[in-house]
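**Student:** Provided below for reference: sequence and predicted model.
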Amino acid sequence: MTLIQKLLWALLKIGGGVFALYLGLIILMYVLQEKLLFLPQPADPQVRRYLQKYQPHALMTTKTSTGESLQGVFVHGEKKPGPLWIYFGGNAENIDYIVHEVRHLKDASFVAFNYRGYGDSEGSPSQRALYQDALHIYDTFSKKEGVDPTQIYVIGRSLGTGMATYLAAHRKVKKVVLISPYSSIRDVAQAHYPFLPVKWLIRHPFPSDKWAKKVDVPLLCVVAERDQVVPRRFSEALFAAWKGQKSMKLVKGYDHNSIIAAPGHWSTIQSFLQEDKK
């Protein structure tokens, strides 16, 4: 074997090793994608004790269409019949904390549930399951006593914007607020893993841009200037796809996680709600 042949053989072995490593990485990503995409947080016993003591009537459970028990909160508004806000939280978010944040929405009732596998909710999350649960929550709580079914408002944050957009495309809602939305999880994942064929791997693409084209109600889109989790271009793509009237608020100096702590965050959302009263 000549020197050139030896070099070629060595290169082939190296190339084969690199290919095998790359293939192994693809398989690993495919198998573990649920653990990478969904980041469930356990229930916080301290927060739960606080709610049980000071807002015991807010704690709520509901059964999904497939029998899993979802844990959440439902706060009655002072106006009856009045509007209902349905909230879909972000990844790694425990919605028990949200009760304190929305305490100023006095007229509106408020409902939010931990996704399957999050907090004390049963089951495992998936695109199909979370979409089904979003419809179930709407169908259940829009019929509650004291809720005006013509005044259903939907808020979604980060991961939850996928469920909010899907719900708005399949049920009658008045307005939608999306905080850090995305065109699709597929797009975001591809940006984070440009060296992998995410398009062919992902089982939970959450194609929000597809559903946004069907929603003809007003949208408030809230985007963080320094968002590194959902880069702004994907929020802008979702915004562009939205069929209905829309406005965007860029929160300067804040990132994906700190955006909800920005001054005026909830008052901006409340103002968007109260525009109907003017």
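**Tutor:** Alright, I've got the coordinates. Residues are numbered from 1 along each chain as shown.
**Student:** use CA for all of it now, contacts and neighbours both
**Tutor:** Will do.
**Student:** And Q274, how far from A262?
**Tutor:** Per CA to CA, to the nearest Å, Q274 is found 20 Å from A262.
**Student:** Neighbour count for these two, which is higher?
**Tutor:** Set side by side, Q274 and A262 give different neighbour counts by other CA atoms under 10 Å, the larger being at A262 (14 against 11).
**Student:** just checking, the more buried one touches Y254?
**Tutor:** Yes. The pair formed by A262 and Y254 meets the contact definition of CA atoms under 8 Å, at 7.2 Å.
**Student:** From R49, how far out is H256?
**Tutor:** Taken as CA to CA, the spacing of H256 relative to R49 amounts to 29 Å.
**Student:** Same drill for these two, tell me which one is more crowded.
**Tutor:** Ranked by neighbour count (other CA under 10 Å), H256 and R49 place H256 first, with 20 against 12.
**Student:** Which residue, other than its chain neighbours, is closest to the more buried one?
**Tutor:** Using CA to CA, 6 or more residues apart in numbering and skipping residues adjacent in sequence, the residue nearest H256 is D227, 4.6 Å away.
**Student:** Alongside the first one, take a look at this:
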Amino acid sequence: MVAAALKNTEIPVKGAVLFLPWDSLPDLAQSHYWFLPARLLARDRYNSMENLKNFEGRVAVLLAEEDEIIPIRHGKRLYDSLTMEKKLWIFDGASHNAMPVSPHLSWWKEVMDFVSGQSQNQE
């Protein structure tokens, strides 16, 4: 996962694009398996909030409004925890497997301009 790689890299990273991210794997598991103590049973943490805590680059967070795999609240919780320069994109009506990802779509340029520092828009 990108967040874990950013935590441990010695290579300077100017920005990151988080595509359909989650806050932590135990919290995501608990959403799907609400009837079990899934948060306690999850062995892998994959805690994006913790892994990104000291990242100093820009972060673009892309979420699908109707994501059935990673409910949007997990991505929003991650976004809210970020303290660096960040920007949020929410794709209205999109589901996890129906994100508009064609490289010809205009939002890609907006995202890449943001993470590269060519855009001064901050949210």
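**Tutor:** Sure thing, it's come through. As the structure is a computational prediction, the values presented were derived from the model and not from experiment.
**Student:** And the TM-score between these chains?
**Tutor:** Comparing the two superposed chains by TM-score structural alignment, normalised by the length of structure 2, the resulting TM-score equals 0.81, with 116 aligned residues with a CA RMSD of 2.2 Å.
**Student:** Map L20 of structure 2 across to structure 1 for me.
**Tutor:** With TM-score structural alignment as the matching criterion, the partner of L20 of structure 2 in structure 1 is S180.
**Student:** Identify the residues contacting that match.
**Tutor:** When contacts are counted by CA atoms under 8 Å, 6 or more residues apart in numbering, S180 of structure 1 touches 157-158, 161, 221-224, 230, 235, 256.
**Student:** most neighbours, which of those residues?
**Tutor:** Highest count within these by other CA under 10 Å belongs to T161, 28 neighbours.
**Student:** So what touches the helix or strand harbouring that one?
**Tutor:** For T161 of structure 1, the enclosing helix or strand under DSSP states H and E is helix 160-170. Here helix 160-170 of structure 1 makes contact (CA under 8 Å, 6+ apart) with 87-91, 130-131, 134-135, 154-156, 176, 178-182, 184, 206-208, 211-212, 214-215.
**Student:** Among those, which ones are in strands?
**Tutor:** Cross-referencing these against strands under DSSP state E gives 87-88, 154-156, 176, 178-179.
**Student:** Switch those over to CSV; also include distance to F110 of structure 1 and neighbour count.
**Tutor:** Supplementary listing: these in CSV, determined by distance: CA to CA, whole Å; neighbours: other CA atoms under 10 Å:
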residue, distance to F110 of structure 1, neighbour count
Y87, 8, 24
F88, 11, 27
V154, 10, 26
I155, 10, 23
G156, 13, 23
V176, 14, 28
L178, 16, 28
I179, 17, 26
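**Student:** Make a markdown table out of the residues you listed and add distance to V198 of structure 1.
**Tutor:** Formatted as a markdown table, those follow (distance: CA to CA, whole Å):
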| residue | distance to V198 of structure 1 |
| --- | --- |
| Y87 | 29 |
| F88 | 25 |
| V154 | 29 |
| I155 | 28 |
| G156 | 24 |
| V176 | 29 |
| L178 | 25 |
| I179 | 24 |
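**Student:** Relative to L12 of structure 1, which of those residues is nearest.
**Tutor:** In terms of CA to CA, no member of those lies closer to L12 of structure 1 than I179, at 49.2 Å.
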